[in-house]
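> just to be clear, the model below is a prediction. Sequence and coordinates:
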Amino acid sequence: MGLFKKRQKKLDSQEVGLDIGMIFLKFFLDTEYLHYGFWENGLEPEVKNLRAAQINYTNHLFSHIPEGVKTILDVGSGTGKVAEQLIKKGYQVDCVSPSKRLTARIKELLSDKAEVFHGRYEDVKIDKKYDLVLFSESFQYIDMQTNFEKSAQYLKEGGHILICDFFRYQEHNHRPLGGGHWLDQYKEILAKHPFDIIKDEDITDKIAPTMTVVNTFTMEAIRPSFELGMDLFQDRFPRIHRFVNWKFKKKLAGTREKHFKGERNEANFKKFKTYRLILLQKRAH
């Protein structure tokens, strides 16, 4: 087989995106949080304030952990930064991480303070039960039917699920911002599982300014860098540039359409998304 061995699988774009996010945020902003910011008390949505807004988010999330919770399963743990803060507060935390790079970072950060289950939540096998299963911007990546089944399995009686993530509105067709489960579908699937809604808080207005930061950086830094790079490529390698433009015409146009039109902004986030903090409790038999 040798050189002609068939490629087994492609890189996961979501996983690669998270890895790039980790590198970027750590290098440029001295933060390892991979989640949105929570903008309150007059904090201006600027790049320099993102880390402070992310800390606000973490504090708001932690304030909704019910009393009596001791053990937490952090699903989609990112760099392990949230888990690290939970451990410092006295919780016993385990992590689920599908990314090899992020899993390595979690183990480096937490050492032997937490058990790390590498793989997708749908696939991992865990022989433990927890007081709380946490989804901090990871709920959107997991099949909801499987998610609720596995979470019910891993929770103690009376245990909780804490979700902090965004959802899409069913009635909107044009979506400059992708991602997120449909809110209506979430409600339909949840109704079939043994969980009661303790809290469902819409925090979209506090989260959406993050998109101002993202859009500003994209339009003022990433877009001109991309275009300058393409210009240099054309100047140095005109024939290859023509071939690339022909071969990947649709993909290049799609990239510009998706990322460089300025539509991934705060106003559209509020229009097409609802960002919610949801606390569920497992019903007793």
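Everything's here; your move. Numbers count the residues shown, from 1 in each chain.

> C-alpha from now on. contacts and neighbour counts both.
Will do.

> just give me the residue right at the centre of the protein.
In the chain, the residue lying closest to the centroid (Cα atoms, centre = their mean) is residue 137, at 3.9 Å.

> quick one: contacts for that residue?
Residue 137 makes contact with 35, 76, 163-166, according to Cα atoms under 8 Å, 6 or more residues apart in numbering.

> from these, pick the one nearest residue 197.
residue 163 (11.3 Å; Cα to Cα).

> so that closest one, which of the three states?
strand (DSSP: H, G, I helix; E, B strand; the rest coil).

> ok, residue 172 next?
coil.

> my guess is it meets residue 272, correct?
Yes - here residue 172 reaches residue 272: they are 6.6 Å apart, a contact under Cα atoms under 8 Å.

> more neighbours: these two, which one.
Neighbour totals were compared for residue 172 and residue 272, and residue 272 leads with 20 against 10 (other Cα atoms under 10 Å).

> the more buried one reaches residue 169, doesn't it?
Yes - in this structure, residue 272 is within contact of residue 169 by Cα under 8 Å, at 6.1 Å.

> so where does residue 103 fall, helix or strand?
Mapping residue 103 onto the secondary structure by DSSP states H and E places it in helix 100-110.

> got another, please set it beside the one above:
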Amino acid sequence: MSSAPRSVWLHNPFRVGGKNRPVVCVMGKIKASAMLKSIAKKSLNPIYLRRAVRLHRNRKQLVRCKNDPQLKLYAQLFPSGFLHYGYFDNTAICPRDMSLNAITDAQLKYAEVLLEKVLDRRSEVLDVGCGMGGLVGMMLKRGWKPVALSPDAHQIDAIKELYPQTPTIQAKFEDIDVEEHRGRYGTVINAESLNYLHLEDALPLINQVLKPEGRWVICDFFRMDEAGDTSGHWEHFEQSVKEAGFYFSYKRDITPHILPTIAYAHMLGEEVGLPVIDFSLEKLRGKQPGLHYLLEESLDALLQKMKENLQIVNPVDFQKRKKYMLLVVERGTGETETAGIALDRKGHTPLSPDEEDKLNKMM
């Protein structure tokens, strides 16, 4: 008798020859010849080949943000409704001591730190790139008036279901109707969504949709290397903000507080992901050498691409090339409040004297 768990035998929906068999046994019957026939059929048949070429040529024309499967996966991994790095008070935490629950707690802390910069709590707050509605839910609990914007259909549908009382906008920020939103918002928030904006179009629009005393609250990473490509580059963004008639009323580098999440992702990739992939490729080489031979170059290229992507979340490399900033942008000119790391007794980012004064006037 097999040592497979009894539940596998009793509840396995796959039946072979009228008998329940473990899934692994059924899968073991799949022959490489069937896979090879499928590949050959689509490679040699002109109809399939033309379709493959057409799909490849049109790949960049697909609008990824309309229903992004990657964002949907993140939402399943982090059901809290947040899709950002999070904020860790303990910046020295070891990746091995972390868990998905720790990241969820850090994401909640991140949202709290961000919302402390919202001073006008009576006017509507536009959450640009709202994710799965984590910030929206927190604002509703505080009695605020959030408006959720995302070009992703899956995200907007989720927010409509969770928070039907919340206005939603399924569009890119740059595509919204200016007249409909002119002077409507006391605050516009970009939490890890700034780099999706086309800055030349977004800056004038920010100016138009904010109320006279409105604030633009930003939390995102910026590149610090030489500005060959200006997208996401700190110096380019800083200069563009000033040229558009804004100034930074608040700046804070919170890179150390988001690095634990990056270190955790890097550890999982290095110590779990790559070893599992290497093992799987070796099994394929041993069990299906013919199929492995046909796919070898593609598999090697895929593995190399994964290693390159893993380097993006190398915490040492990230800290050298990027910094993660919490920013408040306002109209006009003024002095910038550059915050240190110290928090108040409740663990919150302390407001500057100017922010305290503005908040008191709005209450």
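Arrived safely. Keep in mind the model is a prediction, meaning the values are calculated, not measured.

> what range in the second structure matches the helix holding residue 103 of the first structure?
Aligning helix 100-110 of the first structure against the second structure (TM-score structural alignment) gives residues 153-163.

> check stretch 189-203 of the first structure too.
Stretch 189-203 of the first structure corresponds to residues 240-254 in the second structure, going by TM-score structural alignment.

> buried residues, that stretch. List them.
Using 16 or more other Cα atoms under 10 Å as the test for burial, stretch 240-254 of the second structure gives 241, 246-254.

> check the offset of it from the chain's centre.
How far stretch 240-254 of the second structure lies from its chain's middle: 23 Å, per Cα atoms, centre = their mean, to the nearest Å.

> got it, and stretch 291-308 of the second structure?
26 Å.

> how close does that stretch sit to the first structure?
Superposed on the first structure, stretch 291-308 of the second structure shows a mean distance to its aligned partners of 3.0 Å (mean Cα distance after the TM-score superposition for the first structure).

> OK, contacts around residue 52 of the first structure?
Neighbouring residues of residue 52 of the first structure by Cα under 8 Å, 6+ apart: residue 37.

> tell me the counterpart of it in the second structure.
Residue pairing (TM-score structural alignment): residue 52 of the first structure is matched to residue 105 of the second structure.

> so where does the residue lying closest to residue 148 of the first structure once chain neighbours are set aside fall, helix or strand?
Distances taken as Cα to Cα, 6 or more residues apart in numbering place residue 193 nearest to residue 148 of the first structure, at 6.8 Å, with adjacent residues excluded. Per DSSP H and E, residue 193 of the first structure falls between elements, in no helix or strand.

> ditto for residue 187 of the second structure
Counting by DSSP H and E, residue 187 of the second structure is part of strand 185-191.

> which residue ranges form the helices in the stretch 101-250 of the first structure?
Remark: helices assigned in the stretch 101-250 of the first structure by DSSP state H, counting those that start in this stretch are 144-154, 183-190, 204-207, 210-217, 223-236, 238-247, 249-259.

> now stretch 23-37 of the second structure: which residue numbers in the first structure?
Using TM-score structural alignment, stretch 23-37 of the second structure corresponds to no residues of the first structure.

> residues of the top helix by length along the first structure that come out buried?
Longest helix in the first structure by number of residues (criterion: DSSP state H): helix 13-29. By neighbour count on 16+ other Cα under 10 Å, the buried set for helix 13-29 of the first structure is 18-19, 21-22, 25.

> what does that helix contact?
Counting by Cα under 8 Å, 6+ apart, 31-34, 47-48, 50-51, 78-79, 98-99, 101-102 sit against helix 13-29 of the first structure.

> at 7 Å instead, please
Defining contact as Cα atoms under 7 Å, 6 or more residues apart in numbering, one finds that helix 13-29 of the first structure is touched by 31-32, 34, 99, 101-102.

> just stretch 76-84 of the first structure next, same as before
Residues contacting stretch 76-84 of the first structure (Cα under 7 Å, 6+ apart): 32-34, 74, 93, 95-97, 102, 105-106, 109-110, 135, 138.

> quick check, nearest of the residues you listed to residue 213 of the first structure?
Comparing those against residue 213 of the first structure with Cα to Cα places residue 34 closest, at 14.0 Å.

> can you get me a residue count around that closest one?
When neighbours are counted by other Cα under 10 Å, residue 34 of the first structure comes out with 21.

> quick one: what's aligned to it in the second structure?
Match for residue 34 of the first structure (TM-score structural alignment): residue 83.

> excluding residues flanking it in the chain, which one is nearest that match?
That would be residue 131: by Cα to Cα, 6+ apart, it lies 6.1 Å from residue 83 of the second structure.

> helix, strand or coil for that neighbour?
Secondary structure, three-state DSSP: residue 131 of the second structure is coil.

> coming back round to it: shared neighbours of residue 172 and residue 272 of the first structure, which are they?
If you check residue 172 of the first structure and residue 272 against Cα under 7 Å, 6+ apart, no residue is contacted by both.

> next helix or strand past the longest helix of the first structure?
Counting by DSSP H and E, the next helix or strand C-terminal to helix 13-29 of the first structure is helix 50-62.

> so for that next one, what gets flagged as buried?
Under 16+ other Cα under 10 Å, the buried positions of helix 50-62 of the first structure are 50-51, 53-58, 61.

> stretch 60-69 of the first structure now?
61, 65.

> check stretch 164-179 of the second structure too.
For stretch 164-179 of the second structure, by 16+ other Cα under 10 Å, it's 166, 168-174.

> where strands are concerned, which of the residues you listed count?
If you go by DSSP state E, these have 168-170 in strands.

> redo the residues you listed as JSON lines? Include distance to residue 325 of the second structure.
JSON lines is the format used below for these (distance: Cα to Cα, whole Å):
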{"residue": "168", "distance to residue 325 of the second structure": "27"}
{"residue": "169", "distance to residue 325 of the second structure": "26"}
{"residue": "170", "distance to residue 325 of the second structure": "27"}
